[in-house]
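In: Okay, structure incoming, though there's no sequence with it:
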């Protein structure tokens, strides 16, 4: 297959980002996009070369010319759309998380396999130039056997209060990226989770049984240990990683808009790190969607599977249970596969 036609379901911030990136790929034609607010995006869609704009996502699924779809709609719509798309033989790219329900996500893992369609989960950080390099070096044995993983992931500002009730909570909405990254970096599944959390930023989180600050301890199947710390409000975007092993250490610092440093009698100054995920992971989003397209065009395996999505959700749900019951939780307690 030399060229493919795509449809996008959901034209929010992420849907538009993917469309902007896809329009630059010569082997791709975005034939249609659907969104509940279709009337407001027609001019933007035209600027991307998208001819068909609709409120009805099923018009995309039923279009026999469309080879694949991107699901960028709210999480609570994912399952039904995935099922319809798989049954229609469409390849699927789905933003994280696949769902809020472990059993439903497990069913999707089997469903897409049974229908023989490609399914890629949207964990863009795997494609970041820094993150992918660390994973490559770990796999190559450059630090020997990995012993310890540390991930710091802090947002510059909390989400709007209206988003909190539908977010799934810190572990499923935010930390899920870190859970996937942990498996990716260590090349090993997580077998046990212990989470602690607090509301230190905004009581709006407490109203919805959520937290805004957390630490999560991980135990991996290969025996290694991991620690993740999350905050909803750091005033800057903080994305750092360290992998320590028997023969050395790897670390990632924040990305900055430039490397200039100002030295004066008052101190040393530099710009803040790149602000939030759209700037920090811009190239990762491009590589992510290129990988999905390449998997279809060249008939290769997708780099981030439905099972990867399920495994990250499994860790997230174990973290939620750990926080609730104040104890370590073995993932086998919750496993639906």
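Out: Noted; the coordinates are in hand. Here the structure is a predicted model, which is why all the values come from computation and not from measurement.
In: use CA for all of it now, contacts and neighbours both
Out: Noted.
In: so what does whichever helix or strand residue 106 is part of touch, helix or strand wise?
Out: Element membership for residue 106 (DSSP states H and E) is helix 102-115. Contacts defined by 3 or more Cα pairs under 8 Å, 6 or more residues apart in numbering; DSSP states H and E place helix 102-115 against helix 78-87, helix 306-325.
In: mind checking how far that helix is from the chain centre?
Out: 18 Å (Cα atoms, centre = their mean, to the nearest Å).
In: Then stretch 63-76?
Out: Offset of stretch 63-76 from its chain centre (Cα atoms, centre = their mean): 17 Å.
In: Just give the number of residues close to residue 153.
Out: 21 (other Cα atoms under 10 Å).
In: looking at this, it is in a strand?
Out: Yes - assessed by DSSP: H, G, I helix; E, B strand; the rest coil, residue 153 belongs to a strand.
In: wait, isn't residue 147 in contact with residue 248?
Out: No - using Cα atoms under 8 Å, residue 147 is not in contact with residue 248, being 10.0 Å away.
In: And those two? Which one has more around it.
Out: Per other Cα under 10 Å, whichever of residue 147 and residue 248 has more neighbours is residue 147, with 19 against 13.
In: Not counting its neighbours along the chain, what's nearest residue 301?
Out: Leaving aside its chain neighbours, residue 301 sits nearest to residue 295 (5.7 Å; criterion: Cα to Cα, 6 or more residues apart in numbering).
In: putting a second one here so we can go through both:
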């Protein structure tokens, strides 16, 4: 049993709290949040205890691992505290909004020797993982083109977008990670075109809500990612991999699988209403992968270096949006 503490009792913290409480290999011990009342409520819901301060959280006598789901600006500091305490850490992306600071944090954590993982949960989607397995097994032959779609049903609040870091860092970064994971290689260049089509205020804050990114790999193979903040038909996420010998698709997921045939017409279930409905199972699966690595004493499924690489792609992509040119990706290590 891994004794866990959770930092952060907001929306995503509440998702992780439920998964921690339901995982049979986890002893869900503590919840900490700067809002003590919120921490207390979440802890009581799941049979844990609210920590009074972070000293309780980072106490290796009572805690084996920490799940960092606090505000983005605290991720790096909490990772460093976990490293100092010798406690394993699972952290939401990004490690830090500043890539240079994120690199320094990763170096610091790696020197400590703790196991630390970035929560790129979409790698744990059942269908995406099966597509990855087919690629690795050589079923498609050498990959030539990967197409990924990320289309959300509703534009997030403008106040959120102002602090999100932009579409490349906030939304598309998950698919940059999926692309390099599926290819098993790091892209060398990225070109992005984007527009603000849903709300002109998005452009006023220097962001886009509709974009197409092209990643170029060393072999000449390509990955294309279209990202949209607003659709009129639900949440749409899918991947198509094309190789010399075949094609595999992790298709869009409907909210149900019943089709009504009536006369000359048919009616099927539509897509999930929002992103969370679509990806919710991946959070428990990601936690399970991390806990399994701790139990077996092996490397975590998604390293901090994986997180850095996806972030480096997002930085180059953000630059490309402004420059209008293809940009080399500087991984910095």
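Out: Everything's here; your move. Keep in mind that this is a model prediction, so the values were computed, not measured.
In: Fetch the TM-score of the aligned pair.
Out: Overall, the chain-to-chain superposition scores 0.96 on the TM-score scale (TM-score structural alignment, normalised by the length of structure 2); 332 aligned residues with a Cα RMSD of 1.5 Å.
In: Quick check: what element follows the helix holding residue 106 of structure 1 along the chain?
Out: Next along from helix 102-115 of structure 1, by DSSP H and E: strand 119-122.
In: Just tell me the aligned range of that following strand in structure 2.
Out: Under TM-score structural alignment, strand 119-122 of structure 1 corresponds to residues 116-119 of structure 2.
In: Trace the residue nearest to residue 301 of structure 1 over to structure 2, please.
Out: Per TM-score structural alignment, residue 295 of structure 1 is aligned with residue 293.
In: cool, residue 170 of structure 1 as well?
Out: Counting by TM-score structural alignment, residue 170 of structure 1 lines up with residue 167 in structure 2.
In: Ignoring the adjacent residues along the chain, who's closest to the residue positioned nearest the centre of structure 2?
Out: Nearest to the mean C-alpha position of structure 2, by Cα atoms, centre = their mean, lies residue 120 at 3.3 Å. Spatial nearest neighbour of residue 120 of structure 2, chain neighbours left out: residue 174 (6.6 Å); criterion: Cα to Cα, 6+ apart.
In: so what's the one you found up against?
Out: Counting by Cα atoms under 8 Å, 6 or more residues apart in numbering, residue 174 of structure 2 touches 120, 122, 310.
In: surely the last one meets residue 179?
Out: Meaning residue 310 of structure 2. No - with contacts defined as Cα under 8 Å, residue 310 of structure 2 does not count as touching residue 179, sitting 9.3 Å away.
In: got a markdown table for the helices and strands packed on helix 102-115 of structure 1, with distance to residue 14 of structure 1 and mean neighbour count too?
Out: As requested, those are exported to a markdown table (distance: least, Cα to Cα, whole Å; neighbours: other Cα atoms under 10 Å):
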| stretch | distance to residue 14 of structure 1 | mean neighbour count |
| --- | --- | --- |
| helix 78-87 | 14 | 19 |
| helix 306-325 | 18 | 24 |
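In: Give the equivalent position in structure 1 for residue 89 of structure 2.
Out: In structure 1, the residue paired with residue 89 of structure 2 is residue 92, using TM-score structural alignment.
In: whoops, I mixed them up, residue 130 of structure 2
Out: By TM-score structural alignment, residue 130 of structure 2 lines up with residue 133.
In: Can you give me the distance of residue 155 of structure 1 to residue 316 of structure 1?
Out: Distance, residue 155 of structure 1 to residue 316 of structure 1, using Cα to Cα, to the nearest Å: 18 Å.
In: my bad, should have said residue 239 of structure 1
Out: 19 Å.
In: What are the neighbouring residues in contact with the closest residue to residue 40 of structure 2 other than its chain neighbours?
Out: Distances taken as Cα to Cα, 6+ apart put residue 50 closest to residue 40 of structure 2, at 5.1 Å, once the chain neighbours are dropped. The contact partners of residue 50 of structure 2, taken as Cα under 8 Å, 6+ apart, are 30, 31, 32, 36, 39, 40, 43.
In: Assumed the last one was part of a helix.
Out: Looking back up the chat, that one is residue 43 of structure 2. Yes - assessed with three-state DSSP, residue 43 of structure 2 lies in a helix.
In: Report how many residues lie close to it.
Out: The local packing of residue 43 of structure 2 (other Cα under 10 Å) involves 24 other residues.
In: Give me the aligned partner of it over in structure 1.
Out: By TM-score structural alignment, residue 43 of structure 2 lines up with residue 45.
In: Pretty sure residue 51 is one of the things its match touches, is it not?
Out: Yes - at 7.3 Å, residue 45 of structure 1 and residue 51 qualify as touching, with contact defined as Cα under 8 Å.
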